[in-house]
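Colleague: Give the three-dimensional model of this entry:
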Amino acid sequence: MTPTQSTQIPDSELFAYPHLYRKIAGALQYLSITRPDIAFAANQICQYMHAPTNYHFQLLKRLLRYIKGSLDYGLPISPGNLSLRTYEEADWASDSSDRKSVSGFCTYLGNTLISWSVKKQTTVAKSSTEAEYRSLSAAVSDVLWLRRLVQELQLPQSSPTTIYCDNTSAINCSGKKSYFSRSHQTY
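Modeller: This is a model prediction of the structure:
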């Protein structure tokens, strides 16, 4: 499923077996824990569990066919360097129905993916910088938690965790304590 593909088809009929749709969609959501390659598509499919249409069921079957052809995919665990690094991204106003942005980040311990998230932001961002800044903030929160976890697992991090962000304005905002004047507070 492409990120820009619209999943809302207004003149599509309701799917005749919504219970079946919900059952399969729920199983796909569970599977996405170990298959991050299907996480976005599973999330999109799950957004229509309350009233799935025939079009949504076609998307669900398409995802099942992809899974059948990629059974060997998964999360590889490899030995090596044990330093944390994170990549974050945001897609500004990507949902045309509500104009909300989608945030995503993933964190590696060495070469092994250990944490990831893709979520629609709760409010509408007024700019791509704001959307990226929110995504960066969520990634930092996750990194702080992960650093505490790996410390408990006796894998101390001797250097700061690198967080990769491709938005120069969001990077600049993250270094300023009172950038957002809307709240009139210093952070």
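
Colleague: drop to CA atoms for contacts and neighbour counts, all remaining ones
Modeller: Fine.

Colleague: Glu130: what's it in contact with?
Modeller: Ala170 (Cα atoms under 8 Å, 6 or more residues apart in numbering).

Colleague: To compare with the earlier structure, here is another sequence to fold:
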Amino acid sequence: MSNYNSCHTPLPLRLDHVFQDKRLFSEPSYFRSLAGKLQYLPITRPDIQFAVNFICQRMHSPTVSDFGLLKCILRYLRGTSAMGLHISRSTNLFIVSYSDSDYAGCKDTHRSTSGFCVLLGSNVISWSAKRQPTVSRSSTEAEYRALAATASELTWISSVLQD
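Modeller: The predicted structure is shown next:
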């Protein structure tokens, strides 16, 4: 992969156009090995959490298109090797959180994806990005579900810090 150009995003923005080649990948153990190694990287690189999860859902029967997506993630990592979570000393111990969701982002199930991050001072201490358990009827409902997950995480973190 050292001769390839880097990508600007870990996955293409429109995934429904990517699945053109449905032939099974000839070396599934190689695909599983690469995808399995990527599973630990989102600990310090939450920007690829969704992409790695998406690829790992295809480990059982990977196609040639899936391998192309895996190579796209590797190309993105090559171009953004200086990015990641950095821990810094801070006297500011305020808790700040951000949340967001997309409405019916999954084309198969029409479920939304929620995400949040929690910062203690300037350091990220918790984050999540996952598909919501049920279908939302509106974008407002999807946002409220994301806020509820964020509030639950904040409640847990504040109780841990108080203990």
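
Colleague: Kindly provide the TM-score of these chains.
Modeller: Overlay of the two chains. TM-score (TM-score structural alignment, normalised by the length of the second structure): 0.85; 152 aligned residues with a Cα RMSD of 1.7 Å.

Colleague: Residue in the first structure paired with Gly105 of the second structure?
Modeller: Using TM-score structural alignment, the equivalent of Gly105 of the second structure in the first structure is Ser94.

Colleague: and its match, that one's in a strand?
Modeller: No. Per DSSP: H, G, I helix; E, B strand; the rest coil, Ser94 of the first structure lies outside any strand segment and is coil.

Colleague: ok, now how distant is it from Pro3 of the first structure?
Modeller: 8 Å (Cα to Cα, to the nearest Å).

Colleague: Check Ile114 of the first structure too.
Modeller: 23 Å.

Colleague: try Glu132 of the first structure
Modeller: Applying Cα to Cα to Glu132 of the first structure and Pro3 of the first structure gives a distance of 17 Å.

Colleague: Ok, Arg62 of the first structure next?
Modeller: On the measure of Cα to Cα, Arg62 of the first structure and Pro3 of the first structure end up 15 Å apart.

Colleague: that older thread, just give the number of residues close to the nearest residue to the match of Gly105 of the second structure once chain neighbours are set aside.
Modeller: Leaving aside its sequence neighbours, Ser94 of the first structure sits nearest to Ser101 (Cα to Cα, 6 or more residues apart in numbering; 5.4 Å). A count of nearby residues for Ser101 of the first structure, using other Cα atoms under 10 Å, gives 27.

Colleague: likewise Leu28 of the first structure?
Modeller: Neighbours of Leu28 of the first structure using other Cα under 10 Å come to 23.

Colleague: check which helix or strand covers it.
Modeller: Using DSSP states H and E, Leu28 of the first structure maps to helix 18-31.

Colleague: Which part of the second structure matches that helix?
Modeller: Counting by TM-score structural alignment, helix 18-31 of the first structure corresponds to 28-41 in the second structure.

Colleague: Stretch 105-117 of the first structure now?
Modeller: So stretch 105-117 of the first structure sits over residues 116-128 in the second structure, by TM-score structural alignment.

Colleague: Which positions in that stretch come out as buried?
Modeller: Residues 116-124, 127-128 are the ones in stretch 116-128 of the second structure that count as buried (16 or more other Cα atoms under 10 Å).

Colleague: Grab the nearest non-local neighbour of the residue nearest the centre of the first structure.
Modeller: By Cα atoms, centre = their mean, the mean C-alpha position of the first structure lies nearest to Val118, the distance being 1.0 Å. Once flanking residues are discounted, Val118 of the first structure sits nearest to Gly104: 4.2 Å by Cα to Cα, 6+ apart.

Colleague: Assign that neighbour to helix, strand or coil.
Modeller: Going by three-state DSSP: Gly104 of the first structure is strand.

Colleague: give me the number of residues near it?
Modeller: For Gly104 of the first structure, using other Cα under 10 Å, the count is 21.

Colleague: Next one: the closest residue to Ile163 of the first structure other than its chain neighbours relative to Gly26 of the first structure, how far apart?
Modeller: Excluding the flanking residues, the one nearest Ile163 of the first structure by Cα to Cα, 6+ apart is Thr86, at 4.6 Å. Look at Thr86 of the first structure and Gly26 of the first structure: by Cα to Cα, they are 28 Å apart.

Colleague: between those two, which one's more packed in?
Modeller: Each of Thr86 of the first structure and Gly26 has its neighbours counted (other Cα under 10 Å); Thr86 has more, 22 against 17.
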